[in-house]
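1. My questions are about this predicted structure, shown below with the sequence.
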Amino acid sequence: MAKKKPFVLRLDPELLQKVEKWAADEFRSTNGQLEWIIHQALKDAGRLKKNSKSDN
């Protein structure tokens, strides 16, 4: 597993609440949900390498 780098993310409380609800609905942690959202956005934008192991 790749090493993960922690960082602070400031979000509007209402936005965070919606992400937390979405995460709970999909049985993920809030952090896992944010990571999934970012991964999907990068994939959709064509910003991930085609043969990336994390590109499932």
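-> All right, it came through fine.

2. Could you use CA atoms for every contact and neighbour count after this?
-> OK.

3. who touches stretch 44-56?
-> 42-43 (CA atoms under 8 Å, 6 or more residues apart in numbering).

4. need the longest helix for the protein.
-> With DSSP state H setting the assignment, residue counts place helix 30-44 as the longest helix in the chain.

5. Second structure follows, compare the two:
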Amino acid sequence: MGQKKRFLLRLDEKLYETVEKWSADELRSVNAQIEYLLTEAVKKAGRWKQEQGQSEKE
């Protein structure tokens, strides 16, 4: 996967607590959970661009 872009994300406290519990349930960090959810959302929306030579599971 190459380098990751860093940026500040502000979330409503209740939303953060919900994502925090969800991430614990799935044994992920909050950061990894947010990245997973965003990735799934862009794929579902048909906006995910595959790089040549990569399979969808990578």
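-> Good, I have the coordinates. Since the model is a prediction, treat every value here as computed from it, not as a measurement.

6. How alike are these chains, TM-score-wise?
-> The TM-score (TM-score structural alignment, normalised by the length of structure 1) is 0.87; 55 aligned residues with a CA RMSD of 1.5 Å.

7. related to what we said a few turns ago, can you provide the mean distance from the longest helix of structure 1 to its aligned counterpart in structure 2?
-> In the superposition with structure 2, the average deviation recorded for helix 30-44 of structure 1 is 0.2 Å (mean CA distance after the TM-score superposition for structure 1).

8. Tell me which residues of that helix come out buried.
-> 30, 33-34, 39 (16 or more other CA atoms under 10 Å).

9. Next, the buried residues of stretch 19-31 of structure 1.
-> Here stretch 19-31 of structure 1 shows 19-23, 30 as buried, counting by 16+ other CA under 10 Å.

10. now, which of those residues sits nearest K3 of structure 1?
-> Proximity of those to K3 of structure 1 (CA to CA) peaks at T30, which lies at 18.6 Å.
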